[in-house]
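Enquirer: Prediction below, plus the sequence it came from.
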Amino acid sequence: MRILVCKDYDEMSQKAAQMISSQVMLKPDCVLGLATGSTPIGMYKKLVQMYQEKMIDLSEVTTFNLDEYLGLSKDNEQSYHYFMQNHLFDHVNVKPRRIHIPNGNTENVDDECNFYDQLIAKSNGIDIQVLGIGNNAHIGFNEPQISFEKGTHVVELDDSTREANARFFETLDEVPKQAITMGTGTILKSRKIMLLASGRAKAKAIYDTVHGHVSPEVPSSILQFHPDTVLILDEEAASLLSEKDYKRL
């Protein structure tokens, strides 16, 4: 596990975007695993800027998003479909047929989960998976629990997760209680994993990711077993780590 510490959110976002653009330039038809939430927004802005400046071409790229709220339609402004269109896909040249996000409005959730994992497998797996991390160390929507989930599945969202996401809704009651998410097993099949974290509120989760016992009660701790994981952090998110743990940019 490599850990890179940036001075602030903007530098962290720039480094993450450079890593994605390098992947695209090395393999134009690469498969990207993408994340939502406030943390990767800066990275998406940098990628859009790179595209507008003709530094990258995303026309052959295939994408798979980590998760989606259960029960929200694609055109709901709080859905992750809407988020991705707004922050990335409306502004770059990824082909719509190459964009994959779980269908949170499906009539058969089990079939949707199985189909999603099959699509990833048919695409020969994910080259680089972007992750954020929750204050409770969830990755995707894999909440702390008694076992690691292998495949894409439905999860009951923790109260802490719903409260953290309530800022995107008018009221807490509007925040969905369930979501479809890639399981940790699906995430670990990615050839490279890039986890982004910003802010002091994430410092404990980052410390536990790096130094904690591997346990489903700390979902991100499973990344200790992945052969190619990089954490890109700002100084506040890295504040509980020792300087010997990381490389400062």
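Expert: It's in.
Enquirer: contacts, neighbours, all on C-alpha from now
Expert: Will do.
Enquirer: Who are the contact partners of the residue lying closest to C6 once chain neighbours are set aside?
Expert: Spatial nearest neighbour of C6, chain neighbours left out: D234 (4.7 Å); criterion: CA to CA, 6 or more residues apart in numbering. Contacts for D234 (CA atoms under 8 Å, 6 or more residues apart in numbering) come out as V5, C6, K7, D8, Y9, E11, M12, A197, S198, G199.
Enquirer: Counting neighbours, which of the residues you listed comes out on top?
Expert: Counting neighbours by other CA atoms under 10 Å, A197 leads the contacts of D234 with 29 neighbours.
Enquirer: Columns distance to E163 on top of the contacts of D234, output as JSON lines?
Expert: As requested, the contacts of D234 are exported to JSON lines (distance: CA to CA, whole Å):
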{"residue": "V5", "distance to E163": "28"}
{"residue": "C6", "distance to E163": "28"}
{"residue": "K7", "distance to E163": "28"}
{"residue": "D8", "distance to E163": "25"}
{"residue": "Y9", "distance to E163": "23"}
{"residue": "E11", "distance to E163": "28"}
{"residue": "M12", "distance to E163": "25"}
{"residue": "A197", "distance to E163": "18"}
{"residue": "S198", "distance to E163": "18"}
{"residue": "G199", "distance to E163": "17"}
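Enquirer: alright, now check it against this:
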Amino acid sequence: MEVVICGSGEEIGRHVADVYEAVLRGPAPVIGLATGSSPLVAYQELIRRHREDGLSFAGATAFLLDEYVGLPLSHPESYAAVIRRELTDHVDIDPARVFSPDGTAADLAAECARYDAAIAAAGGVHVQLLGIGTDGHVGFNEPMSSLTSRTRPKTLTRQTREDNARFFDSVDEVPTHVLTQGLGTISSARHLVLVATGSAKAEAIAAAVEGPLSARCPASILQWHRHATVFVDEAAASRLEFADYYRHTLAHKPDWQGF
């Protein structure tokens, strides 16, 4: 795992966009997309590069991490709608190649199996963007999720529903269940990129990066991954015991190595 402490959210966005641009310029790119506030600066930078620098998404296939159960895809807070609003409507990706779990499926277990099979059929995800919850969840893998879990239905904790209530009129309107890629599904991506900003994420980042590999902190699964990069600002890094080490290694990183 590589930890990169950045001076601002904008710097994080540029680094993440660099990672995605390298994949998008390769053959048959498959990109993993996340929703929420953490990825927004990166998406804005990717949109800028598309508009100003000609970065193309035309050959890409995209898979979303998760979707609410019971919300139609047309609902403004479905993740399928959110990702269109935040990214895919602003670039040249084929909308038919942007996939998300169907939270309205009659058989949710079968839908989850179908989604995992679709990711595998596409050749697997080259780079997966992740945020982190204040309790350490990634995707909607809440604490005590299986570290080898696949895409499946999950029940949201009260804390996560309260965190997401800002997108709805009240917490009571936030669905109780979701379909989410499991930690095993997420870990099958070739490169995991986790972003976090602000002091509210500092404890979760410290647990994920420097705590034990444990279902108590689902994001700690990144410690087990062969290629994981964590981009944080100073506030999110404030609880890291080895912050000086991460700064030192970044300062002496060979130019050819990249992220």
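Expert: Perfect, thanks for sending it. Here the structure is a predicted model, which means the values were calculated and not measured.
Enquirer: TM-score for this pair?
Expert: In this superposition the chains share a TM-score of 0.96, using TM-score structural alignment, normalised by the length of the first structure; 248 aligned residues with a CA RMSD of 1.3 Å.
Enquirer: Of the contacts of D234 of the first structure, which belong to helices?
Expert: Y9, E11, M12 (DSSP state H).
Enquirer: For F168 of the first structure, state which of those is nearest.
Expert: Y9 (19.9 Å; CA to CA).
Enquirer: Show me what the closest one aligns to in the second structure.
Expert: Residue correspondence to the second structure (TM-score structural alignment): Y9 of the first structure is matched to G9.
Enquirer: what's its match in contact with, if anything?
Expert: By CA under 8 Å, 6+ apart, the neighbours of G9 of the second structure are V41, T197, D233.
Enquirer: Filter the residues you listed down to the ones in strands?
Expert: Using DSSP state E, the members of the contacts of G9 of the second structure that fall in strands are D233.
Enquirer: hey, where'd the strands end up in the second structure?
Expert: 2-6, 30-33, 61-64, 66-68, 98-99, 127-130, 152-155, 177-180, 191-196, 228-233.
Enquirer: Return the most buried member of those.
Expert: The highest average neighbour count among the strands of the second structure, using mean count of other CA atoms under 10 Å, belongs to strand 66-68 at a mean of 27.
Enquirer: what comes into contact with that one?
Expert: 34, 78-80, 100-103, 139-140, 175, 177-181.
Enquirer: Try it again at 10 Å.
Expert: Strand 66-68 of the second structure is contacted by residues 33-35, 73, 77-80, 100-104, 139-141, 151-154, 156, 174-182 when judged by CA atoms under 10 Å, 6 or more residues apart in numbering.
Enquirer: can you tell me which of these are in helices?
Expert: Judged by DSSP H, the subset of the contacts of strand 66-68 of the second structure located in helices is Y79, A80.
Enquirer: Drop anything exposed from the contacts of strand 66-68 of the second structure.
Expert: Restricting the contacts of strand 66-68 of the second structure to buried positions leaves 33-35, 73, 77-80, 100-103, 139-141, 151-154, 156, 174-182, with burial counted as 16 or more other CA atoms under 10 Å.
Enquirer: before we move on, back to that, mapped onto the second structure, which of the contacts of D234 of the first structure hold?
Expert: Retained in the second structure (both residues aligned by TM-score structural alignment, their matches' CA atoms under 8 Å) from the contacts of D234 of the first structure: V5, C6, K7, D8, Y9, M12, A197, S198, G199.
Enquirer: All good on my end, thank you.
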